[in-house]
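Undergrad: sharing a model that was predicted from the sequence below.
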Amino acid sequence: MTGFTSTLLYIIRLLGEIYISIILLRFLLQMVRADFYNPISQFIVNVTHPLLKPLRQIIPSIGRQDIASLVLAYLVQMVLTCILLLIIGIPFGAFIAKVPIIALINLLEAGFYLLFLLFIGNAILSWIAPDSRSPAAILIQQICYFILAPLRRIIPPIGIFDITPMIALLLLFFLNNFIIGALASYIVPGL
């Protein structure tokens, strides 16, 4: 692979993963009923709306779950996977049957990584700026609070320490390794 090809591969992959993360954030923001007047929420809505609008006419939301956002993230991941494999030089017929599973694995990894970053960001914010009112801090807190609330009902704080973020990260790592490992090793052998 030439230097130009590897650079092109890196740029396309980076831009694709950023857009997929934005779509997944859109799903999370709607699920937690985050403040959509927040400037970051508005940016996410404006960036995802052109591709999401036609899908919403076909795929309705189910309660708080914006299924159209997940479908869009999966479709974008499939297109990104095809583009990357074509740039590498793998013939289209050789990978087309595996693209749906590869895209699912990559999308799950992106979702787990996004949650990991949100939990780490929330922990850092709680240490250095616990009462921050910045738009990013507010959204991170809203998402993490929604996800951590069920754990906090089961595991109360120990003194002044809240260990639920650590437990959530451990569960996240376990789910990531279990689900991604199972998909990669059993459904797509030789991947």
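TA: Nice, I can see it.

Undergrad: drop to CA atoms for contacts and neighbour counts, all remaining ones
TA: Noted.

Undergrad: pull the residues that contact stretch 66-74.
TA: Contacts of stretch 66-74 with the rest of the structure, by Cα atoms under 8 Å, 6 or more residues apart in numbering, involve 20, 23-24, 26-27, 30-31, 51-52, 55-56, 59-61, 103-104, 107.

Undergrad: with stretch 10-25 instead?
TA: Here stretch 10-25 makes contact (Cα under 8 Å, 6+ apart) with 44, 48, 69-70, 72-73, 76-77, 80, 84, 110-111, 114.

Undergrad: PyMOL command for the buried members of the contacts of stretch 66-74?
TA: A single PyMOL command selects the buried members of the contacts of stretch 66-74 (16 or more other Cα atoms under 10 Å):
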select buried, resi 20+23+24+26+27+30+52+55+56+103+104+107
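
Undergrad: mind listing which of the contacts of stretch 66-74 are in strands?
TA: Among the contacts of stretch 66-74, the subset assigned to strands under DSSP state E is empty.

Undergrad: against that first model, consider the following:
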Amino acid sequence: MFVLANFLMAVARVLDIVLTLYMYVIIAQAVLSWVSPDPYNPIVRFIHNLTEPVLYRVRRLLPTVFGGFDFSPIVVILGIVFLQAFVVNSLFMMAQRMG
């Protein structure tokens, strides 16, 4: 049973790190939207390609543009925080109870 507990602990840690990194990429995308970066810059294109599928879905579902301000990064960040608080912590608790 301790093997499954260690596996769940590892999955929770990796998921937490991935969600945190994605949150930083969303923040970088929001900051880039305030300036006019070179669209041919490979870093700008990477960030755009990584974040736009999620941000597009949020923009399509919610009317998040008010007065030229896009609230979709805030909604995505809140979703990430929810996933970290609920899913990651649930995995940690499950692993602790098994081990």
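TA: Cool, the structure landed. Bear in mind the structure is a predicted one, so any value in this text is a computation, not a measurement.

Undergrad: and the contacts of stretch 10-25 of structure 1 as JSON lines, adding distance to Ser6 of structure 1 and secondary structure?
TA: Formatted as JSON lines, the contacts of stretch 10-25 of structure 1 follow (distance: Cα to Cα, whole Å; DSSP: H, G, I helix; E, B strand; the rest coil):
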{"residue": "Ile44", "distance to Ser6 of structure 1": "29", "secondary structure": "helix"}
{"residue": "Thr48", "distance to Ser6 of structure 1": "28", "secondary structure": "helix"}
{"residue": "Ser69", "distance to Ser6 of structure 1": "30", "secondary structure": "helix"}
{"residue": "Leu70", "distance to Ser6 of structure 1": "29", "secondary structure": "helix"}
{"residue": "Leu72", "distance to Ser6 of structure 1": "27", "secondary structure": "helix"}
{"residue": "Ala73", "distance to Ser6 of structure 1": "24", "secondary structure": "helix"}
{"residue": "Val76", "distance to Ser6 of structure 1": "21", "secondary structure": "helix"}
{"residue": "Gln77", "distance to Ser6 of structure 1": "19", "secondary structure": "helix"}
{"residue": "Leu80", "distance to Ser6 of structure 1": "15", "secondary structure": "helix"}
{"residue": "Leu84", "distance to Ser6 of structure 1": "10", "secondary structure": "helix"}
{"residue": "Ala110", "distance to Ser6 of structure 1": "21", "secondary structure": "helix"}
{"residue": "Gly111", "distance to Ser6 of structure 1": "25", "secondary structure": "helix"}
{"residue": "Leu114", "distance to Ser6 of structure 1": "25", "secondary structure": "helix"}
